[in-house]
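Asker: Give me a 3D structure for the following:
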Amino acid sequence: MNTRVRLSIERQVSFAEGSSFGDTGPYERLTGSAFFELDPNDPANANVVDFALAPRNANGLVEFRADLDILKPVDLARGNGCLLYGVNNRGNKTVVRVFNDAAPDNDPLTLAAAGNGFLMRQGYTVVWSGWQGDLVAGDGLLTIDLPEALENGKPVRGKVRQEFIAEQEDVLWMPLSGAPSIRCYPALDLDTTHATMTVREHERDPRVPVPPDAWAFAEAEMVDGALQVRPSAAACYMKGGFKPGWIYELVYETEGSRVMGLGIVSIRDLVSMLLHDAVDASDAPNPLAGHERAYIYGASLSARVIRQFIYDGYNVDPQGRKVFAAAYPHVSGAGRLFTNARFAQVGRYPRQHEEHQWPSERYPFAYSTTPDAFSDSLDCVMKRPESDPLVVHTHTNTEYWNRHASLGHTSPRTGDDIEFPDAVRVYFLASAQHTSVMPSPDDICQQRSNVMNNGPLMRAVLTMMHRWVTEGTPPPASIVPRRTDGTLVSPEEALAAFPKVPGFPTPASPSRLPLYDYGPGFDQGLVTEHPPQPVPGKEYTVQMPQVDEDGNDLGGLRSPEVMVPVGTHTGWNLRRAGFAEGDLASLAGSFVPFARTRAERETNGDPRRSIEERYASHEEYMRQMAEAVRQLQAAGFLLEEDAERYIEAAKSRDPLNEAAPLAPLTLSKAMPSPSASVR
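Answerer: This next block holds a predicted model:
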């Protein structure tokens, strides 16, 4: 076998202060490194761009290493036999945060890091590893050291495009990568006349050239009232500062590209070894030997990793062994990745205003076979039924407005509904935003953020997925808006139905998806058109969920807060004046409460019924909330412990009481009794 994975466990410590998690008992944390040796000539690695240009060791193999982090039961026999691989998001560990309602923590050790303990109480072993090859080590980020592509012993050269958007005043310079945690492609030449800089307020506006003397490859700061500018091949300085919200685009020459496609391959080979082998490549014992199956979870960028992983056929290892029994991608939109490319910028992705032309959204979009709108292709994400995992997929309203989600369940050619494969379930979390715990860009948004907690529905979906694998019990049918029943409509129809609430403007349009020309080498991982050009007359059709009279989504899986609302929840928010006003504010949603009384709403001109017109008393509000909880429990979309959390939160808030805040419910994050288990 020409694939070798060796583990180095450098630290083994107690997790959560030695607390016991129900039947599973206490957990421990193992941290260290995974070392890889892969064969560039192995057919299993044939599509990795520039793999042939990576340096080789004496055995003709390519070497690299990745950070490794594991949370496991001290006694594996007390676990549920499932290895849950959490795809990190830009190096951040998210799977425990999401399912355990825990605070963000890249060094999870304390009891607080366990949150409500859900994954531990269910007996999962959680594994993370570095996969994203352009991250800078620090702040607990998981990294991977990928080899560099060399031509005749020298780093490859080429042009790259960067985009900068300052979301605050007085920003003088920015890293070329856009963020300090991302490794940049350095400028080969600091002469700005050899590069191209443009600026525009909105994505759809014409690009306006920025004169070469108005900016520099440099860092800058004010020291004792004096401006100090230091030349740098890794930074961009704008004289007078960047205009907040405006899009600056830079094209320049660079050198040095890592073999980024190996990042996803490393997930395959690491998990396969942990799942199937008793020892690693050095004959050291596998610390997770004996697990019966593996699952993979990821959200946003990490969910697109999963979709790309499946599409590329990586769910079978070089020995022909299946890797993941099931996969849970959350809020991917219709996208995959553009990481297997020369000069890849892994974390960039298209939204209406930001990074709109980055190529992570491209055909095929759906799990089932569809015809492309602009070619003769017939393709799909899942095309290897013998090795593909079972899939449960969830997304929110944000993914329709800003991430082209409708293309995941409609035909790109006709816009009609399509059916999902038998091995796939997709659930639309109605009226939710991209993530309930995302930092809210309130300084650029017109409305408060929609921080409705998606965790309860997601815990139920994960539980359904586990039973699908272990018991053969299929989850309920997919729940997405449909053209056939009028719950999936054009953006214009959705906006026309949205209530006209003073002070609550709606988007002019969603994020569109033109077909772009990235150059003749695009399919081989080479982008040569900077910026890419839209192909005239070719744009994919995106559609939106229809809304009810309150502006809340139809056609999806509604949480109790949407079934018994105190306001309008959306997956979109608009940028305020001074920050490209009116464009969608990245992935933020909105929450706008109802008026308390009929008199208040009539005074304000609000067409939505007031709180008092919906709920005659706190008891009536509680009755409706209890019925909503009962319905979701009966359908399998709410676990008992989360049903109790909703009831407890609703009891503590009387929406008729003017002293009670009208906001998404704050659900208890406390750990339930040790017996709370749904295994």
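Asker: can we go C-alpha only for contacts and neighbour counts from here?
Answerer: Noted.
Asker: which residues sit in contact with residue 203?
Answerer: By CA atoms under 8 Å, 6 or more residues apart in numbering, the residues touching residue 203 are 247, 352, 353, 354, 356.
Asker: quick one, what contacts the first one?
Answerer: Going back to what we said before, that points to residue 247. 163, 164, 165, 199, 200, 201, 202, 203, 354.
Asker: tell me the centre residue of this structure?
Answerer: residue 300 (0.8 Å; CA atoms, centre = their mean).
Asker: Which parts of the stretch 401-550 of the chain are strands?
Answerer: For the stretch 401-550 of the chain, the strands defined by DSSP state E, counting those that start in this stretch cover 424-429, 488-489, 513-517, 533-540, 544-545.
Asker: Check which helices and strands the last one is in contact with.
Answerer: Going back to what we said before, that points to strand 544-545. With contacts taken as 3 or more CA pairs under 8 Å, 6 or more residues apart in numbering; DSSP states H and E, strand 544-545 sits against helix 397-403, strand 488-489, helix 491-497.
Asker: got it, and the fourth one?
Answerer: Applying 3+ CA pairs under 8 Å, 6+ apart, one finds that strand 533-540 makes contact with strand 513-517.
Asker: starting at the chain centroid, how far to the strand it packs on?
Answerer: Averaging C-alpha positions (CA atoms, centre = their mean, to the nearest Å) puts strand 513-517 22 Å from its chain's average.
Asker: Let me know the angle separating that strand from strand 533-540.
Answerer: Here strand 513-517 runs at an angle of 140 degrees relative to strand 533-540 (axes from the mean of the first three to the mean of the last three CA atoms, to 10 degrees).
Asker: Contacts for strand 513-517 next, please.
Answerer: Contacts of strand 513-517 (CA under 8 Å, 6+ apart): 357, 404, 529, 532, 533, 534, 535, 538, 539, 540, 541, 542.
Asker: Return the member of these nearest to residue 386.
Answerer: residue 404 (28.8 Å; CA to CA).
Asker: quick one: which of the helices and strands packed on strand 544-545 is nearest residue 95?
Answerer: Minimum separation from residue 95 across the helices and strands packed on strand 544-545 (CA to CA) falls at helix 397-403, 19.6 Å.
Asker: for comparison, sequence B:
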Amino acid sequence: MLRVAAVVLLLSTPAMAHVVRFEETSRTAFPANFGAGAYVVIQGVAHGELDPADPRNAVIADLAIAPRNAAGRVEYRSEVTLLRPADPARFNGRLVHEVTNRGRKFLFAYLYDASLPNQAALNALATEESVGLGRPLAEGAAMVWNGWDPDVPQGGGNLRLQVPVLAGLTATIRDEFVFGTRLPATATTAPLSYPLAPPAALRLTMRWTRAQAPVDVAFEVAGPQAIRLPGGGRFEAGAIYEATYAARDPRPLGIGFAATRDIASWLRHGGAPMADLPVRGVLGVGISQAGRYLRHHIDLGMNADEAGRRVFDGVLAHISGAGRVFINERFAQPNRTATWHEDFAFPEHWFPLARGAGRDPATDPLVLEVNTSTEYWQKGAGLTHTTPDATADLPEVAGARHYLVAGTKHGGRAGQGVAPGNCANPNNPHSAGPLLRALLVALDAWVTEGRAPPPSRVPRLADGTLVPAETVLGGFPPIAHLPPGVTPIAPVIDWVAGTRPDVGWRPLVPAVDADGNERAGVLLPDIAVPLGTYTGWNLYRAENIAREPCDREGSFMPFARTDAARAPGDPRPSVAARWPTQAAFIAATRAAGADLVRDRLLLEEDAAAYVRGAEALGAVWRP
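Answerer: Model prediction:
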């Protein structure tokens, strides 16, 4: 095992992005070889400086008033993890830059089926299991992660960003807390996003749904940046608590965009610890919040570094819907993610929702946007490829593709079960991983070879596969608790007051067949040849919020094995009626996989894995 003490690697040429030095704090041998030789895990800190007078930095809110060093620059420190081949000769020229999600590494869990007991173990990259299938390590790619948000939880291997404090600035702001979903149900304190400003004028309210009027709740201050119920009582799980208070000391959080931009550019242009690895292509990957970050990054022009050079050649944004991140604003809260029940009136959606045709080929990346059924129901994903009023499909835009992973929930990845948790219906276990693996290969070929990826595959108005939510719910088979509708998508008028316009944009959802399964998008073999109904929505089980959509969850309702075993009222044919023999089921699975391999939407090894899975289901057909 290799370990080094902290080493400072200095910038060698002034032409590089504005990381002024990289401080390497540890170097550890990765404990497995997937085919491209040994790998090393490098931890460190990138020290950067920003010139507030540079036009490329002008979009960063409050950068102009941030404290500066003696050279007139604004400093930041970003924690960095790099996983790279130990032997430069084994490097394939690809740098995969995963934008962290609240400081966490998601790449190997969502794309490569890594499954460990907790996120800290995934963050650590200390075991063979932490990289799952390990495909990038078999190919010789390098991977990097960096901190871009100062507010991510400390510990657990989360990567953080340090930026200056705008000391003395105050404002009245609003925080929201939902225990049991976004916060632990057992927590007895509510963490405030910012320190309280004296005098600590604060109001705490509670309601069960956003349709109800909030009622005042007694509380007590539990420190400079926390409150609790009197005597440390437990908060009601599922209820919406809102604290309105005088806050102080914001930070220019938009520096996070510049930090990611500068670190990616530093590494691709030979900055340590990549000086011996010539980079041919940089692929940005973002999952959920990080996908919204990448949409925002491109919108702000952050894909050109301070020298005007392209940063990411290609971007894969997964489960971002039509949103962006609430970060580039004074007293912003980038951890927010708006859904029907939680964070409903925090900024996430603003015009334009869809990618425009004005792509700059010199600096803008090639983009693949991938969404699940959940993003159509809760995150306005349909608005990424329709007009805002949903009266027309938008034409394919040069340099961009869109895909729906049909029948999948927001967090769909390997190892998920059907236990309902706090939801009313059994949960959806379907994984988007096989499609994401194929699409990252396609993105790589687009970037490095100029080979276009598969055409977009999403539901469309033109063929009747993109419809109002009422159409789906009105014809859905009577097999599950149904949601009240699609989550409204609209700009936020005043996030402190929590106000939105009465009428927003018009998100539509994928049409379904008689079983309730989606008809359009990418139907992976276990959705094309299903053993049940898979949805991207679910409902909470608790009585006080029983009609509220369960936070970004899905449902799975299995088919009965035989028609005689069908539940009363279930109109769906049984497994035996669809595939009288296991051989028929295996043949259908093999054919569905072959079609996707032909269309470059599934890798051959994953098609084979689906067939093996079908072969392992013999018990379904046994008497």
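Asker: Closest to residue 638 of structure 1 out of the contacts of residue 247 of structure 1?
Answerer: Closest approach between those and residue 638 of structure 1, by CA to CA: residue 354, at 35.2 Å.
Asker: Strands along the stretch 51-200 of structure 2, start to end?
Answerer: Using DSSP E, counting those that start in this stretch, the strands of the stretch 51-200 of structure 2 run over residues 74-85, 94-99, 142-146, 161-162, 170-177, 190-191.
Asker: Find the nearest non-adjacent residue to residue 301 of structure 1, please.
Answerer: residue 89 (6.2 Å; CA to CA, 6 or more residues apart in numbering).
Asker: That neighbour touches residue 302, doesn't it?
Answerer: Yes. Using CA atoms under 8 Å, residue 89 of structure 1 is in contact with residue 302, at 5.5 Å.
Asker: ok so, going back, counterpart of the residue nearest to the centre of structure 1 in structure 2?
Answerer: Residue correspondence to structure 2 (TM-score structural alignment): residue 300 of structure 1 is matched to residue 288.
Asker: Contacts only, for that match.
Answerer: Applying CA under 8 Å, 6+ apart to residue 288 of structure 2 gives the contacts 101, 317, 318, 319, 320, 410.
Asker: and if you look at residue 139 of structure 2?
Answerer: So residue 139 of structure 2 contacts 35, 36, 92 (CA under 8 Å, 6+ apart).
Asker: That one and residue 602 of structure 2: what is the separation?
Answerer: 17 Å (CA to CA, to the nearest Å).
Asker: Over to residue 322 of structure 2?
Answerer: Applying CA to CA, the value for residue 322 of structure 2 to residue 602 of structure 2 is 25 Å.
Asker: Counting neighbours, go ahead and name the busier of the two.
Answerer: The residue with more neighbours, out of residue 322 of structure 2 and residue 602, is residue 322; 29 against 25, by other CA atoms under 10 Å.
Asker: Please give the element, helix or strand, for the counterpart of the more buried one in structure 1.
Answerer: The alignment partner of residue 322 of structure 2 in structure 1, by TM-score structural alignment, is residue 334. Residue 334 of structure 1 belongs to no helix or strand when assigned by DSSP states H and E.
Asker: Tell me how far residue 334 of structure 1 lies from residue 263 of structure 1.
Answerer: For residue 334 of structure 1 relative to residue 263 of structure 1 (CA to CA), the value is 21 Å.
Asker: Just tell me what residue 373 of structure 2 corresponds to in structure 1.
Answerer: By TM-score structural alignment, residue 373 of structure 2 lines up with residue 397.
Asker: Can you report how many residues lie near its match?
Answerer: Counted with other CA under 10 Å, residues neighbouring residue 397 of structure 1 total 29.
Asker: what about the closest residue to it other than its chain neighbours, how many neighbours?
Answerer: Spatial nearest neighbour of residue 397 of structure 1, excluding adjacent residues (CA to CA, 6+ apart): residue 571 at 4.6 Å. Residues near residue 571 of structure 1, counting by other CA under 10 Å, number 27.
Asker: okay but residue 571 of structure 1 is in contact with residue 431, surely?
Answerer: Yes. Using CA under 8 Å, residue 571 of structure 1 makes contact with residue 431 at a distance of 6.1 Å.
Asker: Overlap of the contact sets of these two?
Answerer: With CA under 8 Å, 6+ apart, residue 571 of structure 1 and residue 431 have common neighbours 396, 397.
Asker: Name all residues that make contact with residue 82 of structure 2.
Answerer: 41, 42, 43, 142, 143, 144, 145.
Asker: That one matches what in structure 1?
Answerer: With TM-score structural alignment as the matching criterion, the partner of residue 82 of structure 2 in structure 1 is residue 70.
Asker: what's the spacing between that match and residue 80 of structure 1?
Answerer: The gap separating residue 70 of structure 1 from residue 80 of structure 1 is 15 Å, by CA to CA.
Asker: Sticking with residue 605 of structure 2, tell me its helix or strand.
Answerer: Counting by DSSP H and E, residue 605 of structure 2 is part of helix 604-615.
Asker: That helix: average distance to aligned residues in structure 1?
Answerer: Taken over the aligned residues, the distance from helix 604-615 of structure 2 to structure 1 averages 1.2 Å (mean CA distance after the TM-score superposition for structure 1).
Asker: Kindly name the residues of structure 1 that line up with that helix.
Answerer: Mapped onto structure 1 using TM-score structural alignment, helix 604-615 of structure 2 spans residues 640-651.
Asker: how far is the matching stretch from where the chain is centred?
Answerer: Centroid separation for stretch 640-651 of structure 1 versus its chain: 27 Å, with CA atoms, centre = their mean.
Asker: Buried ones in that stretch, by neighbour count?
Answerer: For stretch 640-651 of structure 1, a neighbour-count test (16 or more other CA atoms under 10 Å) marks 640, 641, 642, 643, 644, 645, 646, 647, 650 as buried.
Asker: Tell me how far the residue nearest to the first one when sequence neighbours are not counted lies from residue 644 of structure 1.
Answerer: It refers to residue 640 of structure 1. Distances taken as CA to CA, 6+ apart put residue 633 closest to residue 640 of structure 1, at 7.4 Å, once the chain neighbours are dropped. For residue 633 of structure 1, the distance to residue 644 of structure 1 (CA to CA) stands at 11 Å.
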